[in-house]
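In: Below is the structure, and that's it, no one-letter string:
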């Protein structure tokens, strides 16, 4: 039986570990926290997961929430006009329902399920010496957690990483009491030109159904203001910013309460693609997974989706590889299967961090009056590869607009 060790008990690490256990592999997952510690800790993300990523979970029997988690049936886009109104707006239904489950709810249950199916959990803060030991004991070591010294093992891929610094100051708050959207449950995506973005989405947290509020501010701008705030202060700041920049959203948020003391998060990071193979001091090689190798800004909500897709790609690559050695060539091949999809999500996400070019403004304008265009944009969040056929290139955009007008 081939032995695989996965360092990191998040979306990708546990999904891959459970998939491998089901196929008869000997799998250890390393976590720096117990399930109880995760559940009692602070929120970690906003995690809107679309149809393709959720299907990977269902295929492994990992959908334990069903209707307990609010459905995300659509996505609405609003562009602020800078004067308290909207320059344009559109809304469309998702072809496949999306969901957001607080990782404090999901990961403890998945850790228990992994152990129930026969996996081993090793609770420790893994360092370089631990990776060396895992490499000596295992046929393959996969790193799905990239903090501390471990993060420095994976070299930044300069050709695929256009940003050396954070492009947004990030802050999210989990709340109850938000008035639902008038048309359908879903994501509200608000663009404040030159300042940043604001999102909402329904979710399931440790205390039950809730909504997530999420600001992304251009560094140094008026939304870059969340450092050092206590949870109640962060919520109050959110409400003030809504009244100033997106008053139509403020109307939904007059009677909010925090879900819990750990329901806020703030920080920033530089979007980065890293090379997938890292070499330990001994010469042993390990493979990076999900955010360790492709870390996108959350402006397009691709993080958990990329993690699920990466786990699925690596699972397929391992199963296809059979009994052959897990050498660097295999690791590059496994990453390549993921990158074939992730490069589209990465390029689109990076583009959305900049000022929209003229052809994108024209497409958004068309979406505000044409449901067909709105639906195509909204469903691109599930499969960003489609954007390269009509959205990312000015000529393709003009051809598309001409085709729908004829």
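Out: Cool, the structure landed. The structure presented is a predicted model; accordingly, all values stated were derived computationally and were not measured.

In: okay, CA-based contacts and neighbour counts for the rest of this
Out: Noted.

In: Could you pull out the strands in the stretch 101-250 of the chain for me?
Out: Per DSSP state E, counting those that start in this stretch, the stretch 101-250 of the chain carries strands over the ranges 120-123, 140-143, 169-176, 186-192, 196-205, 208-217.

In: Could you point out which of the ones you listed sits nearest residue 84?
Out: strand 186-192 (10.4 Å; CA to CA).

In: Now do that closest one: distance to the chain's middle.
Out: Centroid separation for strand 186-192 versus its chain: 16 Å, with CA atoms, centre = their mean, to the nearest Å.

In: Over to stretch 51-60?
Out: Taking mean C-alpha positions (CA atoms, centre = their mean), stretch 51-60 and its chain are 15 Å apart.

In: Pull out the buried residues from that stretch.
Out: By 16 or more other CA atoms under 10 Å, the buried positions in stretch 51-60 come out as 51, 52, 53, 54, 55, 56, 57.

In: What segments of the stretch 1-150 of the chain are helices?
Out: 11-22, 35-39, 51-59, 103-116, 128-137, 148-151 (DSSP state H, counting those that start in this stretch).

In: Please apply the same query to the stretch 201-350 of the chain.
Out: Assigned by DSSP H, counting those that start in this stretch, the helices in the stretch 201-350 of the chain fall at 231-245, 247-250, 303-321, 328-352.

In: Indicate which one of these is closest to residue 286.
Out: Of these, nearest to residue 286 by CA to CA is helix 328-352, at 8.2 Å.

In: returning to that earlier point: which of the helices of the stretch 201-350 of the chain has the highest mean neighbour count?
Out: helix 303-321 (a mean of 22; mean count of other CA atoms under 10 Å).

In: Contacts only, for residue 375.
Out: Neighbouring residues of residue 375 by CA atoms under 8 Å, 6 or more residues apart in numbering: 91, 92, 93, 94.

In: How many residues are close by residue 10?
Out: 22 (other CA atoms under 10 Å).

In: Please verify my assumption that it contacts residue 107.
Out: Yes. Using CA atoms under 8 Å, residue 10 and residue 107 qualify as a contacting pair, with a distance of 6.4 Å.

In: ok, back up a step: in CSV: the strands of the stretch 101-250 of the chain, plus distance to residue 329 and mean neighbour count.
Out: Converted to CSV, the strands of the stretch 101-250 of the chain look like this (distance: least, CA to CA, whole Å; neighbours: other CA atoms under 10 Å):
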stretch, distance to residue 329, mean neighbour count
strand 120-123, 28, 18
strand 140-143, 13, 25
strand 169-176, 37, 25
strand 186-192, 40, 22
strand 196-205, 40, 25
strand 208-217, 38, 23
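
In: then this one, side by side with the first:
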């Protein structure tokens, strides 16, 4: 029986580990936190997952939150100078869902051990990787935001940004007034300021809303370094809404924090890294998830990417049989994932830049044409559907002309 070692107990590592156990592999997963430490710790992400990613969980029987608040659509608003200049929405074909990782990961860790996996609580460094490689047929690093993930070499050709493009913050709250039409990700674009989006989720204390702030560095939404307490974090969140997104402030003004650890602030540069890590002893390890493809959360694809990466790697391992897991296998396995991830990376990185005219046309036309709105909203479920339409103004114009003609 082949033995796989996975460093990191997040969306990618645990999903892959559970999938391997179901297919008869031995699996050891290392985590630097116990389930209780994760459950009692700080929020780590906003993790809105769309249907294709949720289907990966359903296929493994690890979708334990069927009654969680659904995310039924997406609304887009353009809000220059605090005034709503454009607003439209459309429903998703199948709802999305967000489960606080403090709820999800401890449950998955328990299921992993129940299924026969070995969970080790340890900080793994290079020496630890070498030791794990000695006992396993394959070692995978799925710890993207930790120090060990940074051991993988940055891929200059796929990483156009060398510094953070947004100042980021999360605020988990109770008490927000629901949308009237249907639940949704409310995505607000404030030119020259940043972006704000908010959506329903499930946290430790039940249904909640997650506020996500994406401020342009040095701009008026980039004040999180001066926030010293949870209540100051909430106050800063509401200040931003009151000044820049008054419609959102109106339904958020009575919010309270879900808990004092339901907040997060930070920044990081979007980075793609090379997937094969050479160890000092001559062996190699394979990177996955955020360790090799770390996106800005502006398009809400982080946990979706992790899920699709785990699914691609599971298929690659099962197809590989009993052959050696050499560097060529590792590169080919990453390339299988990159066939999908390249579109997410391209779309996400472009969203961090001032929008070109043809993208402005798409958003403007969506306000008038439900076919365009539906296409754009459901692209969050599979960003490949945006391509090549969003890459070429002529293709964009042709698509919009066809949609408008059909409507007429």
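Out: Ah, there it is. Keep in mind it's a predicted model, so treat the numbers as computed, not measured.

In: From residue 133 of the second structure, how far out is the residue most central in space within the second structure?
Out: Geometric centre of the second structure, nearest residue: residue 302, 1.6 Å, by CA atoms, centre = their mean. Applying CA to CA, to the nearest Å, the value for residue 302 of the second structure to residue 133 of the second structure is 28 Å.

In: buried residues in stretch 101-118 of the second structure?
Out: 101-106, 108-109, 112-113, 116-118.

In: Residue 84 of the second structure: which of these is nearest?
Out: So of these, ranked by how close each gets to residue 84 of the second structure (CA to CA), first place is residue 101, at 33.2 Å.

In: Tell me which residues touch the aligned partner of that closest one in the first structure, please.
Out: Aligning on TM-score structural alignment places residue 101 of the second structure opposite residue 103 in the first structure. Shown in contact with residue 103 of the first structure (CA under 8 Å, 6+ apart): 10, 43, 44, 45.

In: out of those residues, who's nearest residue 263 of the first structure?
Out: Nearest member of the contacts of residue 103 of the first structure to residue 263 of the first structure, counting by CA to CA, is residue 43, at 5.5 Å.

In: Nearest spatial neighbour of the closest one, chain-adjacent residues omitted?
Out: Of all residues not flanking residue 43 of the first structure in the chain, residue 263 sits nearest, at 5.5 Å (CA to CA, 6 or more residues apart in numbering).

In: ok, back up a step: quick check: the farthest pair among the contacts of residue 375 of the first structure?
Out: Among the contacts of residue 375 of the first structure, 91 and 94 lie farthest apart (CA to CA), at 9.8 Å.

In: Give the residues shared as contacts by those two.
Out: Common neighbours of residue 91 of the first structure and residue 94 (CA under 8 Å, 6+ apart) are 74, 75, 375, 378.

In: any idea how far the second one lies from residue 375 of the first structure?
Out: Put plainly, it is residue 75 of the first structure. 9 Å.

In: Please enumerate the shared neighbours of those two.
Out: Contacts common to residue 75 of the first structure and residue 375, judged by CA under 8 Å, 6+ apart, are 91, 92, 93, 94.

In: Save those residues as JSON lines, and put in neighbour count too.
Out: Formatted as JSON lines, these follow (neighbours: other CA atoms under 10 Å):
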{"residue": "91", "neighbour count": "23"}
{"residue": "92", "neighbour count": "23"}
{"residue": "93", "neighbour count": "21"}
{"residue": "94", "neighbour count": "22"}
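
In: Closest one of those to residue 18 of the first structure?
Out: Distances from residue 18 of the first structure to those, taken by CA to CA, are shortest for residue 94, at 28.2 Å.

In: Residue 388 of the second structure versus the equivalent of the closest one over in the second structure, what's the distance?
Out: Under the alignment (TM-score structural alignment), residue 94 of the first structure pairs with residue 92 of the second structure. The spacing between residue 92 of the second structure and residue 388 of the second structure, counted by CA to CA, is 21 Å.

In: repeat for residue 399 of the second structure
Out: 11 Å.

In: any idea how far residue 239 of the second structure is from the aligned partner of residue 217 of the first structure in the second structure?
Out: Alignment note (TM-score structural alignment): residue 217 of the first structure maps to residue 215 of the second structure. Relative to residue 239 of the second structure, residue 215 of the second structure is positioned 13 Å away (criterion: CA to CA).

In: Between residue 399 and residue 388 of the second structure, point out the one with more neighbours.
Out: Per other CA under 10 Å, whichever of residue 399 of the second structure and residue 388 has more neighbours is residue 399, with 16 against 11.

In: Contacts for the helix or strand harbouring that one next, please.
Out: Secondary structure assigned from DSSP states H and E places residue 399 of the second structure in helix 393-407. Contacts to helix 393-407 of the second structure, defined as CA under 8 Å, 6+ apart, come from residues 358, 362, 365, 369, 371, 372, 388, 389, 390.

In: switch to 10 Å and redo it
Out: 356-359, 361-362, 365-366, 368-372, 386-390, 408 (CA atoms under 10 Å, 6 or more residues apart in numbering).

In: The lengthiest strand in the first structure vs the second structure, mean deviation?
Out: What stands out as the longest strand in the first structure, according to DSSP state E, is strand 86-100. In the superposition with the second structure, the average deviation recorded for strand 86-100 of the first structure is 0.7 Å (mean CA distance after the TM-score superposition for the first structure).

In: what angle sits between that strand and strand 208-217?
Out: 130 degrees (axes from the mean of the first three to the mean of the last three CA atoms, to 10 degrees).

In: Only the buried residues of strand 86-100 of the first structure, if you could.
Out: 86, 88-94, 96-100.

In: And these, which is closest to residue 5 of the first structure?
Out: Nearest member of the buried residues of strand 86-100 of the first structure to residue 5 of the first structure, counting by CA to CA, is residue 100, at 27.7 Å.

In: quick one, what contacts residue 117 of the first structure?
Out: 18, 21, 22 are the contacts of residue 117 of the first structure under CA under 10 Å, 6+ apart.

In: can you redo those residues as JSON lines with distance to residue 269 of the first structure and neighbour count?
Out: Formatted as JSON lines, the contacts of residue 117 of the first structure follow (distance: CA to CA, whole Å; neighbours: other CA atoms under 10 Å):
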{"residue": "18", "distance to residue 269 of the first structure": "29", "neighbour count": "26"}
{"residue": "21", "distance to residue 269 of the first structure": "33", "neighbour count": "19"}
{"residue": "22", "distance to residue 269 of the first structure": "35", "neighbour count": "15"}
